[in-house]
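Participant: just need the structure, nothing else, for what follows:
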Amino acid sequence: MGFHAKEFSYTSWEYETQTKTASATGTVERPPLPHDESDNADTRAPFEKLPVEIYDQIFSYLIPQEPQSGYKRRNGDLSAVLKASRTLYAATLFTIFQNAMFPHSPVYSKFLEQITNHPVLGGMVRRMDFSQYTSVGLGRTGRMNMEMQNLTAKTLTKGLRATGNLREFLAQEALGPDIDASVLEELFFTLPLLEAVDFCGASASRFKEAFTEVMHPWNPKLPESFPVQRLSLHECTTLATSVFTAILPRLPNLTHLDLSHTQVTDSALMSIPATANITHLSLSKCARLKGENVVTFLLEHPAVRNLKVLNLHYDASRYRLLSAVDVEDLLPNLPKSLVSLNLTGASISSEHMPMLLPLVSRLEELSLGHTELAMEDINTFFAPQWKSNLRYLDLTGISAVSPNALHFSTGAILPQDTTLQVLELSEKNVTGCAKLHATKACGWSEQSYGRRSWLVKSNTHDDGERPWKMGSKKWGNRKIPCNFGEVGGIYAYYGLAK
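Facilitator: Alright, predicted model coming up:
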């Protein structure tokens, strides 16, 4: 969300300046659409008489999913609608303010000015999105940005106080230095409707100190529970174990949890309330967890009985979470609801095939990177009798996989007409496959992003969109989403490039 403050300073908004508060159902009353009261006759055009719900549906198509590059004006289409009439001005404001995106600090400063001057605008805000935020640009140094005071812990706290109906707070590493104890207290202690919080990659010392102070088990200010349903601390590597001990038992409504590469412990996991209904879970690269305890948690804790997405991706060269015995205990007892499973780095060999094969008929994503499977085992996944439903398969780091094996072994994957849409391989294997004429002839093309490489099936009628992906169409995302919409910005880097 990038706009010029003067665009939203029209006196026409001043017909309504009272702050709206949420009802018991979590909704906020929309301001009425104005009309000319100088004459009893309603002179509005037919389009201006539509219900506000219809406007919401129409204007949602004008919202840019990602900000434009550089410092160009954003929301240009919506800004044009604002100027069409007084009625459309009022109807459009909610669409603009409900999902506020901040790619740069001046944008936040203008936003804060508006919701401060017109409190009802703050009541419209449902999402504060800093996933695209950067403090770099316009030729300014870091010191210059600090002196400008556009976005600081103080102004961030002020913004949270003015947005009492906030549902989603999406932050990331670039915002870490501006998050202090007051921000966290405002966020977790005073927003009753808060559903999603994402601190992806934040590890700044100030961020760490703030979490240690606020989320301490002995902090008398801690409430009995938090309303948060979706929480991501993905790659928040500096947070102390005490933070997880304090926060996880206070999430009775939890549905999405991403603790990738954190210092979470087995006991903290077991402290998650039984009332939680976790459908998306990532415990990737958590070195303090033990395989047998994680398996016990997954099989016995009532909060994870309806899992749809499970990420247990580990770098086997550094730490292997699941032993062969752990895998044997886990695979036959996975929830029937599971559609995405990442077991990269687990001790999996041909002996586990009888437990893996029954899963391919219901899984859509399966990651088996750096395991000890043979090419014959992998080809068996797509044998007709197993009725494979796989759309995405990760075979990175498997020594038996090679371009020739993928094409010319018995029952090879690439020449077959299967449900598979994306095959993730090492960069070397993807490059080798791309050089073979047979790859293109079979309808596969090469793609890469960051450290990852894929072969992608072309001319498929499946766009990849699934309800469990929460609006994304991409396969193989290793970050649990906390908001609905396509993955972009720093979230795309952490989820799709690393």
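Participant: from now on I want contacts and neighbour counts done on CA atoms only, so please keep to that.
Facilitator: Noted.
Participant: would you confirm that residue 150 contacts residue 111?
Facilitator: No: between residue 150 and residue 111 there is no contact under CA atoms under 8 Å: 10.4 Å.
Participant: quick one, which of these two is more surrounded?
Facilitator: The neighbour comparison of residue 150 against residue 111 (other CA atoms under 10 Å) goes to residue 111, with 24 against 19.
Participant: helix or strand: which one has the more buried one?
Facilitator: Residue 111 belongs to helix 105-117 when elements are defined using DSSP states H and E.
Participant: please apply the same query to residue 231.
Facilitator: Residue 231 belongs to strand 230-232 when assigned by DSSP H and E.
Participant: after that strand, next one along is what?
Facilitator: Going down the chain from strand 230-232, the next helix or strand is helix 241-247, by DSSP H and E.
Participant: for the next helix or strand after that following helix, name the packing helices and strands.
Facilitator: Sequence-wise, the next helix or strand downstream of helix 241-247 (DSSP H and E) is strand 256-258. Contacts defined by 3 or more CA pairs under 8 Å, 6 or more residues apart in numbering; DSSP states H and E place strand 256-258 against strand 230-232, strand 280-282.
Participant: give me the residues contacting the last one.
Facilitator: The reference is to strand 280-282. With contact meaning CA atoms under 8 Å, 6 or more residues apart in numbering, strand 280-282 is reached by 255-260, 307-312, 479-480.
Participant: let's have those residues in a markdown table, adding distance to residue 178 and neighbour count.
Facilitator: Listed next are the contacts of strand 280-282 as a markdown table, based on distance: CA to CA, whole Å; neighbours: other CA atoms under 10 Å:
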| residue | distance to residue 178 | neighbour count |
| --- | --- | --- |
| 255 | 27 | 23 |
| 256 | 25 | 23 |
| 257 | 23 | 24 |
| 258 | 22 | 26 |
| 259 | 22 | 24 |
| 260 | 22 | 29 |
| 307 | 34 | 23 |
| 308 | 34 | 20 |
| 309 | 32 | 23 |
| 310 | 32 | 25 |
| 311 | 30 | 24 |
| 312 | 31 | 22 |
| 479 | 23 | 27 |
| 480 | 24 | 28 |
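Participant: please give the structure of this sequence too, so both can be compared:
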Amino acid sequence: MTTTSTFPIEIWYKILNIQYEELMSNDQPPSPEKFDSNLEIFLKSNLLVNKYFYQACLRLSSRYCNFATAKRFNNFLQKIIKLKSEDSLANSGNITKIMYSDMIEIVDFSELTSIGLGRSQYMNKEIKNLTSKTLWKFLENCPNIKGFLANEHIQMDLDHKIISYLLNKMEALDFCGCTGDTFSDNFVKSVQHSGIDGNYSKLTKLGLNNCTDLPKKDIYQVLLKSMKGLRKLDLSRTCIDDRILKIFPIMHNLTHFSIGMCSNLTPYGILDFITYHPTMTASKFGNNIDNKLQWLNLQVGNQYSTWTSIHVTILLKKLIINGHNKTLKYLNLNGLPVTEKHLNILSENFPNLVSLHISDCEAPTSLLREFISKMKYLKFINLNNSKFIKEWYFFTNAKYELLNCSESLVSIELSFKTWSKLQSFSDNHSIMVPHTNGDTSNMIQWICYLDSSFGRRFWIYRVDDFFNRNDLDTAGRFDTYDLHGNKNIEITRQPDFLKFAQYKVVIGTSIIKHPTSSSSIDDYGMYDENYVFDWVERGMYRYYSLRL
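Facilitator: Have a look, this model is predicted:
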């Protein structure tokens, strides 16, 4: 590569950035080892080519730090401390190592775990690779971090000092799954220390999904009062109640909002919030699209739900009155009694829906087919507990009704009984369906899918050559080599439809800076950080996002 110096550095950085994004999108099967393997391939191929490549590789690989083990985190920390302590490097003009820690933007602990891998929680405390002290030292040495993604395996290491720092300094912050008295006490202490006048103005994305032990009394009022600039807020499976919604601050920029599976909320409280709260109603007084919801999760558990058909009708009409129907692309109504009437309201007033969750839909299949055919952009629909979708349905003369009624639909979620019957229908677990125009010479393949990391949700998806392949059971699981002994690099992505099936708001910033599907560009315009369907979560976040 002797000619690299004849080109501007920006061109080589752009080329390496494309290669980096392509390699890091190789995530099937999803595992921490896959992430590390992709990064190793990228660095070995480019790091030592010349000084330009070296600089570019450092910047690309350090902006997103993924820690799957406490040991790896500690090794990384010690390296940063060592490089920063070498003051002589600054005098010699070699500032690459000094500035390395300043390049880090996202810290991701979503895949971190060692419990169950030969170590106990007590052993982790004794080893002290990742503690509140080492974590604080890491934050001190990396001043430009914008996003911090925690999980339940580091909840004991998040003391009130660290939580206060994160709330004040981060732009994206996710505490998904963090529970227990220690974490809750530290969280409350850090919020109360800041007081009602605390300044969390930098924070634009906050995830508290499954933080079940955070006390509802006063803490949410104090916390949310200081976060009026939030764009994404996930409060699923928390203990918030109707009183919290009444004192909810005005958030004019809120686009992603989840209060799914919050058992203390009532239909009256939610309807009152959507009807009267300025966060929900302000958009009807202006044309600013940023004031309207794009992602809304109102899922309830049907075993304790008090929602009625009338409640759902009022809900949809209030969303229409407030202008959210034109911008909503994700809507989760699982557990709500959705009927034929509601499907008509959705098809006539919610034209841009891409992902719709109506697992307890009470409409017959003929009406579902008519509804799906009207939804121009609908790619995913959840019909898990629909009483009209039986296991025999796909084996009658009408078996193609739902599978070939729409050009856009790529996946349907079904109950286990229906899915297992479909899976046993053929050796390759698939169904061949005529094209939507009836052309039998151009058959479409639908295949059953069950991800190995969870087992309580079941999908069938339409096969294509790139985004939803038909060889995902084996792809990426075996290494191949050429005649010279060099490893072949094959890019295998997770099925694209999974990002539409997620229940969790994606809080972090993706490694990949462009959409995973060319159709996404056509449907929604060029990609930016507010893209509605970002990517499929990894690690513990994946469990919370794609579980039942």
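Participant: and the TM-score between them?
Facilitator: Scored against TM-score structural alignment, normalised by the length of the first structure, the superposed chains reach a TM-score of 0.80; 443 aligned residues with a CA RMSD of 3.0 Å.
Participant: what's the strand holding residue 231 of the first structure aligned against in the second structure?
Facilitator: Using TM-score structural alignment, strand 230-232 of the first structure lines up with residues 205-207 of the second structure.
Participant: and the matching stretch, how far from the chain's centre?
Facilitator: 11 Å (CA atoms, centre = their mean, to the nearest Å).
Participant: now do stretch 206-217 of the first structure: distance to the chain's middle.
Facilitator: With CA atoms, centre = their mean, you get 23 Å for stretch 206-217 of the first structure.
Participant: and stretch 306-322 of the first structure, by the same measure?
Facilitator: For stretch 306-322 of the first structure, the distance to the chain centre is 18 Å (CA atoms, centre = their mean).
Participant: residue 299 of the first structure: helix or strand, and which one exactly?
Facilitator: Per DSSP H and E: helix 291-300 holds residue 299 of the first structure.
Participant: whatever helix or strand comes next after that helix vs the second structure, mean deviation?
Facilitator: Once helix 291-300 of the first structure ends, the next helix or strand along the chain (criterion: DSSP H and E) is strand 309-311. Mean deviation of strand 309-311 of the first structure from its aligned counterpart in the second structure after superposition (mean CA distance after the TM-score superposition for the first structure): 0.9 Å.
Participant: what range in the second structure does strand 309-311 of the first structure sit on?
Facilitator: The aligned range for strand 309-311 of the first structure is 295-297, by TM-score structural alignment.
Participant: what's next to the matching stretch, contact-wise?
Facilitator: With contacts defined as CA under 8 Å, 6+ apart, stretch 295-297 of the second structure is touched by 255-260, 328-333, 503, 532.
Participant: which position in the second structure pairs with residue 144 of the first structure?
Facilitator: With TM-score structural alignment as the criterion, residue 144 of the first structure lines up with residue 123 in the second structure.
Participant: looking at this, its match is in a helix?
Facilitator: Yes: under DSSP: H, G, I helix; E, B strand; the rest coil, residue 123 of the second structure sits within a helix.
Participant: skipping its backbone neighbours, what lies nearest residue 145 of the second structure in space?
Facilitator: Computed as CA to CA, 6 or more residues apart in numbering, the closest residue to residue 145 of the second structure that is not its neighbour in sequence is residue 105, at 4.2 Å.
Participant: and if you look at residue 106 of the first structure?
Facilitator: Of all residues not flanking residue 106 of the first structure in the chain, residue 150 sits nearest, at 5.9 Å (CA to CA, 6+ apart).
Participant: now do the contacts for that neighbour.
Facilitator: 105, 106, 108, 109.
Participant: any idea how far residue 264 of the first structure is from it?
Facilitator: For residue 150 of the first structure, the distance to residue 264 of the first structure (CA to CA, to the nearest Å) stands at 34 Å.
Participant: what's the answer for residue 180 of the first structure, then?
Facilitator: 21 Å.
Participant: ok, which stretches of the stretch 1-150 of the second structure are helices?
Facilitator: 9-24, 32-46, 51-62, 70-85, 88-91, 121-127, 132-141 (DSSP state H, counting those that start in this stretch).
Participant: between the ones you listed, which one is nearest to residue 200 of the second structure?
Facilitator: Evaluated over these, closeness to residue 200 of the second structure peaks at helix 132-141, with 17.4 Å, by CA to CA.
Participant: mean deviation of that closest one from the first structure?
Facilitator: Looks like 1.4 Å for helix 132-141 of the second structure (mean CA distance after the TM-score superposition for the first structure).
Participant: any idea of the angle that helix forms with helix 70-85?
Facilitator: 40 degrees (axes from the mean of the first three to the mean of the last three CA atoms, to 10 degrees).
Participant: now helix 132-141 of the second structure: which residue numbers in the first structure?
Facilitator: With TM-score structural alignment as the criterion, helix 132-141 of the second structure aligns to 153-162.
Participant: quick one: contacts of the matching stretch?
Facilitator: Outside stretch 153-162 of the first structure, the residues that reach it (CA under 8 Å, 6+ apart) are 112, 115-116, 119, 122-123, 149, 166, 178-180, 182-183, 186-187.
Participant: about what we covered before: rebuild the helices and strands packed on strand 256-258 of the first structure as CSV, extending it with distance to residue 96 of the first structure and mean neighbour count.
Facilitator: Conversion of those to CSV gives the following (distance: least, CA to CA, whole Å; neighbours: other CA atoms under 10 Å):
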stretch, distance to residue 96 of the first structure, mean neighbour count
strand 230-232, 23, 25
strand 280-282, 29, 24
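Participant: which residue ranges of the first structure form strands?
Facilitator: 99-101, 127-129, 168-172, 196-200, 230-232, 256-258, 280-282, 309-311, 340-342, 365-367, 392-394, 422-425, 444-449, 452-457 (DSSP state E).
Participant: one step back: what comes up buried for the helix holding residue 299 of the first structure?
Facilitator: 291, 292, 293, 294, 295, 297, 298, 299 (16 or more other CA atoms under 10 Å).
Participant: what lines up with the fifth one in the second structure?
Facilitator: Okay, so that is residue 295 of the first structure. Per TM-score structural alignment, residue 295 of the first structure is aligned with residue 271.
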